[in-house]
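Enquirer: sequence plus predicted model, see below.
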Amino acid sequence: MRLQQTETRDMAVSANRLELLQIADAVAREKVIDREIVLAAMADAIQKAARSRYGSESNIRADINPKTGEIRLQRLLEVVEKAEDYSTQIPIELARDRNPDAKLGDFIADPLPPMDFGRIAAQSAKQVIVQKVREAERDRQYDEFKDRVGEIVNGTVKRVEYGNVIVDLGRGEGIIRRDEMIPRENMRYGDRVRAFVYDVRREQRGPQIFLSRTHPQFMVKLFTMEVPEIYDGVIQIKSVARDPGSRAKIAVVSNDSSIDPVGACVGMRGSRVQAVVGELQGEKIDIIPWSPDPASFIVNALQPAEVAKVVLDEDAERIEVVVPDEQLSLAIGRRGQNVRLASQLTGWDIDILTEQEESERRQKEFNERTQLFMEALDVDEMVGQVLASEGFAQVEELAYVDLDEIASIEGFDEETSNEIQTRAREYLEKIEAEMDAKRKELGVADELRTINGLNSQMLVALGEEGIKTIEDFAGCAADDLVGWVERKDGETKRFEGTFSKLEVTREEAEAMIVQARLAAGWITEEDLAKQQEEEPEQDETIEVAEGADQDA
C-alpha cells in the first residue's frame, strides 16, 4: 500500500514538473520571448514564495532544471568569522566542516525541502511571473523596433483615442498622434495603414513606437519603394518640403547623365508618382530637378511660376526673386504655400517682387543715394544723380576710391574729382568727430578704440547697448553683434544684433571679439596657436566621416 502511494506521489510530481515546462513553452511562444526568460521569471517567483515561508531576510535561490522541470531550493549562507544572524550567515568553522576550502566571503548552499505553495504564495508567484514576462516582452519590443526608426511599417488600426490612432504592428503597438495624421484623413477600426517610424522610446508604461504620415521622410521612403532608380542609388532625393494633405515639393538629381530624374520619378503616364499621391490622400507633388547653383535651384523650386531675375545675398541666406506682374499670385501660391514650400526645400529665405515693385524700389534707392550725395558733398541734384548712376552707394566709397575712377566719369575733370573727394573726406571727419563726442558722452572707454575694425559709429552702437569696456566687449558673442536666424516649422525668424545696420560680417565680428579677449587677458597667443593647430585635424576628421557616409 505504501509503495503504491509513493509511486502515485512520484507520478504527480513528474506531472507537475512536465506541466511547468509546458506552461513555460506556451508563454514563450505566445509572447515571442526566450524560454529561459520565462523559466527565470518562474524561479524568481518561487524564491519570493520561499522567502515568505522561511523568512524574508533569508537569501534563497531557486533553480529550475530546463530539461526535467525539477525545482531545487537552496538557502545561501555567507561565510563569516563570527555569525550574528544564522539565517543568512555561517561561522567559518562550521563552513569548513561542510567544505574544507571555504573562505571568508564565500557562500555555502544549504538545501531546503520542496514546498507546497499556499493560495497567497501562489498568487504572489503568479504576479511576479506576469511582471517579469511583461518586462521581457517590452524589452523584446523595444529591441525589435529601435532599429526600425526611419522605416515604413504596415499595421491595422486597433482603436482611436481622442484623435490619436493606435496601430497593431503584429509584434507591437504604434501610435499616430493627431498632429502626425494627414488632415481630413479618417481611420476606423480594422483599416490597414502604412506609416513612418520616426521615434521609439523606452517609457514607464512600455516602449512607445511613434508613427507619422506627415513626416517628409515618409514621402522619401514611398518614392524609394516605387522608383527602383532611387532604391539603387542612381537617383538621389536631395530635399523634401510638405504641406501634408495639400501639396509637396521634392528635389531629385541623377548620378547618371543618361537618366532623367524627374521622368523616372513620374513614371510611365505618371504611374509611379500617382502611387505615392494615392497613399498621401491626393497630395499634389511637384518633382523638381536639383541644382548645385542656389539661383537655378530656387528658380526650379518656384515652378510653375516663371522667374525674371534673382538677386542672392549669401551672407544672410536670402534671395530676391523678381517675377512678371501676372505671375505674382502663382509664385506666392494660395496662402503663400508655393513660396513657403520653395523656401523649405532650398533652405533660403525668398522675397518675391514684381518687376514693377523692383523698378520702384530701385528708383527709391537711387533717389536716396542722390539725396545723400547732395547733402554730404554740397552738390546740385545733377551731380548727385551722376554719382548714384555710376554705382557709388556711400560717401566712404568716394572718399577712399582711386581719384582716376571719379575722373573717368563723363563730364568730370581732375579738379572736380579732387574737390568731390576732399568734400567727402571732410564730411566723414565731421561725422567721426560727432560720433566720438557721443561715444564719450555714453562713457565708452578709449581702450576700445584700439580694437582693429571698430569705428566711432560702432562704438556708439556698443555704448547704447551698455557695452563700454574691453571686458564687456570680450564677453560678447558674434550673434550679439551681427544677429542670428532661427528656423522653425518652415518659418524663418531673424533677430537683430548691435551691428546689424552697420554692414559687419560674422568673420569681422569674431576677429574683433578675439582681439578684445587677448587685450583683456582671457586668452593668450599660445591658446590661439594651439586652437589653430587643432582645427585642421577636426576638418580632416569631418572630411573622412563625410567620405565614409558617401561610401555607405
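Expert: Received the coordinates, thanks. Numbering: from 1, shown residues only.

Enquirer: going forward, measure contacts between C-alpha atoms and count neighbours the same way
Expert: Fine.

Enquirer: can you give me the helices for the stretch 101-250 of the chain?
Expert: 119-146, 216-226, 228-231 (DSSP state H, counting those that start in this stretch).

Enquirer: this is the comparison structure:
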Amino acid sequence: MAVSANRLELLQIADAVAREKSIDRQIVLTSMEDAIQKAARSRYGQETEVRAEINPKTGEIRFSRLLLVVDQIENDAIHITLAEARKKNPAAQVGDWIAETLPPFDFGRIAAQSAKQVIVQKVREAERDRQYQEYKDRIGDIVNGVVKRVEYGNVIIDLGRGEATIRRDEMIPREMFRPGDRARAYVYDVRREQRGPQIFLSRTHPQFMAKLFQQEVPEIYDNIIQVKSVARDPGSRAKIAVISRDASIDPVGACVGMRGSRVQAVVNELQGEKIDIIPWSPDAATFIVNALQPAEVVKVVLDEDSARIEVVVPDDQLSLAIGRRGQNVRLASQLTGWDIDILTEAEESERRQKEFIERTNIFMKALDVDEVVGQLLASEGFRSVEELAFVEPAELATIEGFDEDTASEIQARAHDYLARIEAEQDARRIELGVSDELREVAGVTTAMLVKFGENDVKTVEDLAGCATDDLIGWTERKDGESVKHAGYLDGFELSREEAETMIMTARVHAGWIEAAPEPEPEPAAEQAPEEQEDGEITH
C-alpha cells in the first residue's frame, strides 16, 4: 500500500520533535493521537468516545467510536444495546466496550490549532519529565554549563539538556558571572514544580569542595583516600578532613600534590579560598587538636554526653586558635561536630582554683569542718557530699592526717547532711503537689521530683507524656553557633538513654504500653556423648 505524503510528513515531524527534545518517539505519537482525538470530538460531538490511532510505520490515522454495552440506552452517543452489540461481536456482554469504525474527516483551521496546542503541551510535559528523571539522580554531582543570563543576582546556567539556577546566596562572595562564562557547580536539589523541574546548584556547599578534590586527586576517586568531613567559610577559608585506607599513602600529601598542584587547582576554582587539609582520627581529642591547626594545644577535656570539649592553649596561641572573627574555632567545630570552648592556661588555672574553693566551701558547710579538712577533701578529687557518703571508709582513711575514726565521723556527717537535704526536698515535693506514685518510677530521685513539680510534672501520666528533650534539653545550631535549651533535669548528668528509660517506665506504670517481655533463658546445651557418665555412648 502506498504511503501518502502527508502521512510520511506526520512521522517525520514526530521523529524531528523526539530528537530535538530528547524524548521518546512514542510519546510524541501518543500526544498527536490525543490532539487528533480532541479535534475529532469537535467534529463528531463532545460526548462521543472517539479513539484515534496512528500507525507508527505508515502514519495512517484510524478513527473509532467506543460504545458501552447496556441493557437500556440512556445516551445513544455512548451506549449500545446488547442485541446490537452481538451483531458486531457475538461474544459481547453487558459492560463491554464495542469499537465502531468512523470515517476520516478534514481538519478545520480551529480544530488544527487546538490539536497543535495539545501536542505542544504534551511534548513540553514529556520534556520536563525527562529532565526531572535525568537530574534527580544527579543530586550530589558536579555539572558544567554556560551562563545564560543573570536575574536579580541569580545565575541561570544552560546545561545543554536543561536549565539550572545558582541562587545569589549559593554563590561565593564577590564572585561575578557574565553571560557566556563557563561555570561549575554542585547539584544539591532537584524539584518537580508546576513550571517544570527546578535544578538548584551551589558553589558554597561543603560537598562542592569535596567533589572538586575527588576530580583532582585520583586516590579519592579510587576510594583509597576518603573525605570524612568538610567545613567551609565560602570564599575565605575551609577545612577538609581526610583519611587513607592504605598505610603507605599519606592522605594530606596526596591531596596537596606535587608542589601543591592539586590543592591549588581547587583553590583557583573556589576564588582563592584557603584550604586546611586535616588528617582525620577516630579519637575525638586527636581529631579536634588536628582541626585547630595551626594553633598548638596543651590539654583537652571532653564531655561526651553534651558533645562539648574544652581546649587549653598557651596564652600567646589564643588569637591563633580562635582565628579572625572566630573563624578557625568555628570551622573546627563544624568539621568535628563538637562544640569547642577555648581557654588559655591562665584562664584554666583560674577556673580550677575557683572550683577548688567552691568545693571546699561546700564540704565546710555540709560537714561542719574547718577549712583545712575541706581543702584536703577537695584536693583528693571529691566533688560532692554524695561521693564522700558512699566511698569506702578505707579510702578516706588513707588521706594524710586522717584515721579510721576521722573517716567514720566524716561519713556519718555526710549521711546526716544527705538525710536532712532529703527531708527538706520531700517536704518541698509535697508542697508542690507531686504524687507519691511518681517516686516508684525507677531512676527518679527526690531532687528530681522537686524539679518535676517546679515544671508542672506532678503525676506518672505527666511524666509519661514528656519527650526526652523535655528532661535533658536539646541543642540547635543558629548562625553556625550551638544554642543549648535547658531541660527539666538539667544538672543531674542524666544521659539520653536514662531519660528515655525513665519515660518508658512511666508509660508502663500509667498503662499506656505493656512492659517488654524479659528474654527467656537459653536452654542448657545437651551433654556430648563423650562427656556422659561411665563413659557410655548412647545412640
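Expert: Done, it's in. Given the structure is predicted, the values throughout are model-derived calculations rather than measurements.

Enquirer: need the residue closest to the centroid of structure 2.
Expert: residue 188 (13.2 Å; Cα atoms, centre = their mean).

Enquirer: and the strands in the stretch 101-250 of structure 2?
Expert: 142-151, 154-158, 163-166, 182-193, 196-202, 225-233, 237-244 (DSSP state E, counting those that start in this stretch).

Enquirer: next, format these as a markdown table and append distance to residue 390 of structure 2.
Expert: What follows is these, written out as a markdown table (distance: least, Cα to Cα, whole Å):
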| stretch | distance to residue 390 of structure 2 |
| --- | --- |
| strand 142-151 | 61 |
| strand 154-158 | 66 |
| strand 163-166 | 63 |
| strand 182-193 | 56 |
| strand 196-202 | 58 |
| strand 225-233 | 44 |
| strand 237-244 | 45 |
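
Enquirer: show me what the lengthiest helix in structure 2 is packed against.
Expert: Using DSSP state H, we find that the single longest helix of structure 2 is helix 404-432. Contact here means 3 or more Cα pairs under 8 Å, 6 or more residues apart in numbering; DSSP states H and E; on that basis helix 404-432 of structure 2 packs against helix 345-367, helix 385-390, helix 393-397, helix 446-454.

Enquirer: Provide the aligned range in structure 1 for the last one.
Expert: Mapping helix 446-454 of structure 2 onto structure 1 (TM-score structural alignment) gives residues 456-464.

Enquirer: related to what we said a few turns ago, tell me the most buried of the helices of the stretch 101-250 of structure 1?
Expert: helix 216-226 (a mean of 20; mean count of other Cα atoms under 10 Å).

Enquirer: mind checking how far that helix is from the chain centre?
Expert: Centroid separation for helix 216-226 of structure 1 versus its chain: 19 Å, with Cα atoms, centre = their mean, to the nearest Å.

Enquirer: which residues sit in contact with whichever residue in structure 1 pairs up with residue 275 of structure 2?
Expert: Residue 275 of structure 2 maps onto residue 285 of structure 1 when the alignment is built from TM-score structural alignment. The contact partners of residue 285 of structure 1, taken as Cα atoms under 8 Å, 6 or more residues apart in numbering, are 247-250, 273, 277.

Enquirer: confirm residue 285 of structure 1 sits in a strand?
Expert: Yes. When DSSP: H, G, I helix; E, B strand; the rest coil is applied, residue 285 of structure 1 is found to be in a strand.
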